[in-house]
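[1] no sequence for this one, just the structure:
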């Protein structure tokens, strides 16, 4: 069952990529913060690289102006996420979250079986807004869609 609005985000080990790669826990990442976290099925994949991440890069300062931190989640290893961040010019302060084993994604109940595409376990495409680790908004895309989890949609949802 997937996480719902009003629930606390699960605490799981994850790798956070900013200026370096840091092993941490999601409980610590979300505590005391306002965060928009969006998830993509995979780094370097077409929609993720051409639309999803670039939208958040483009609107990053608008989220910052509202006191909202931005994090990108994918079931990829930390080195892939670090390379993707570099290739996409991810701004200082936007965290890339590498959920290499998919443990956080599974705890959220938002996993996707990408085996038919040779990708194994991945995350569904979604975005959420949380305050102090409590989900206030959750937008999960229908398969093959990219609308409700965009940066523009989340700016509107958090207005």
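    Great, that's in hand. In this text the structure is predicted, and so the values were computed from the model without any measurement.
[2] from now on I want contacts and neighbour counts done on CA atoms only, so please keep to that.
    Will do.
[3] look up the closest residue to residue 76, ignoring the ones flanking it.
    Distances taken as Cα to Cα, 6 or more residues apart in numbering place residue 100 nearest to residue 76, at 4.7 Å, with adjacent residues excluded.
[4] what about the strands in this structure?
    In the chain, the strands defined using DSSP state E lie at 13-17, 21-25, 34-40, 69-74, 95-98, 111-113, 121-123, 126-131, 134-140.
[5] tell me which residues in the first one are buried?
    Meaning strand 13-17. By neighbour count with 16 or more other Cα atoms under 10 Å, strand 13-17 contains the buried residues 13-17.
[6] contacts for it next, please.
    Here strand 13-17 makes contact (Cα atoms under 8 Å, 6 or more residues apart in numbering) with 21-26, 78, 81-82, 95-100, 103-104.
[7] rewinding a little: ok, the residue nearest to residue 76 to residue 140 distance?
    Computed with Cα to Cα, to the nearest Å, the distance linking residue 100 and residue 140 is 21 Å.
[8] try this one next to it:
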């Protein structure tokens, strides 16, 4: 599965099988860049807790959203998301393969990702917590990930 990663040099294709193959990774999914809960709470929580997550043995922190790479890049810049790999799932293919799509049409967003946080160790999904409603941010927060480590 291919996603687009936003880097300081621009965007690059990323194969999820390679990105998640080695090390301990936190992957969190959000419904949309620049949306209220995502921008006010979810991403900022991971930005604030990056050092704590790394101290607990996390090698990579990645955020995925059903957005294009340009939007993810602008969002990363606006949130000072240094240290977090920002992944664009422009056609929701990765999100669909994970079984985590949701219909956010009532919010004007169409097909989006459920809000979740996962821990992947050497290519194996060891934990995933999905919010009951994609507008919630309880079980998928950086604090809950830290507690699970």
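    Ah, there it is. Just so it is clear, the model here is predicted, and its values are computed rather than measured.
[9] quick one: which of residue 100 and residue 140 of structure 1 has more around it?
    Taking other Cα atoms under 10 Å, residue 100 of structure 1 and residue 140 do not tie; residue 100 has more neighbours (21 against 18).
[10] show me the contacts for residue 57 of structure 1.
    Contacts of residue 57 of structure 1 by Cα under 8 Å, 6+ apart are 89-91.
[11] give me that answer again for 10 Å
    70, 85, 88-91, 94, 151 (Cα atoms under 10 Å, 6 or more residues apart in numbering).
[12] are any of the contacts of strand 13-17 of structure 1 buried, and if so which?
    Buried subset of these (neighbour count, 16+ other Cα under 10 Å): 21, 25-26, 78, 81-82, 95-100, 103-104.
[13] go through those residues and say which is closest to residue 136 of structure 1.
    Distances from residue 136 of structure 1 to those, taken as Cα to Cα, are shortest for residue 26 (16.4 Å).
[14] the closest one against residue 97, yeah?
    Yes - the criterion here is Cα atoms under 10 Å, and residue 26 of structure 1 meets it with residue 97 at 9.5 Å.
[15] so which of the buried ones among the contacts of strand 13-17 of structure 1 comes closest to residue 60 of structure 1?
    Of all those, the one sitting nearest residue 60 of structure 1 is residue 95; the distance, using Cα to Cα, is 11.2 Å.
[16] isn't that closest one up against residue 74?
    No - contact criterion Cα under 10 Å: residue 95 of structure 1 and residue 74 do not qualify, at 11.5 Å.
[17] what do the two both touch?
    Residues touching both residue 95 of structure 1 and residue 74 by Cα under 10 Å, 6+ apart: residue 81.
[18] so who does the residue nearest to residue 76 of structure 1 touch?
    Taking Cα under 10 Å, 6+ apart, one finds 13-15, 74-81, 121-122 in contact with residue 100 of structure 1.
[19] swap the cut-off to 7 Å and go again
    By Cα atoms under 7 Å, 6 or more residues apart in numbering, residue 100 of structure 1 lies in contact with 75-77.
[20] in PyMOL, select just the buried ones from these.
    Per 16+ other Cα under 10 Å, the buried members of the contacts of residue 100 of structure 1 correspond to this PyMOL selection:
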select buried, resi 75+76+77
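[21] could you dump the contacts of residue 100 of structure 1 to TSV with distance to residue 44 of structure 1?
    Formatted as TSV, those follow (distance: Cα to Cα, whole Å):
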residue	distance to residue 44 of structure 1
75	12
76	10
77	12
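[22] give me the number of neighbouring residues for the counterpart of residue 120 of structure 1 in structure 2.
    With TM-score structural alignment as the criterion, residue 120 of structure 1 lines up with residue 110 in structure 2. Residue 110 of structure 2 has 13 neighbours, counted by other Cα under 10 Å.
[23] how near is residue 110 of structure 2 to residue 125 of structure 2?
    With Cα to Cα as the criterion, residue 110 of structure 2 and residue 125 of structure 2 are 27 Å apart.
[24] burial of the aligned residue in structure 1 for residue 43 of structure 2, as a residue count?
    Using TM-score structural alignment, the equivalent of residue 43 of structure 2 in structure 1 is residue 53. Residue 53 of structure 1: 24 surrounding residues under other Cα under 10 Å.
[25] roughly how far apart are residue 53 of structure 1 and residue 37 of structure 1?
    For residue 53 of structure 1, the distance to residue 37 of structure 1 - Cα to Cα - is 11 Å.
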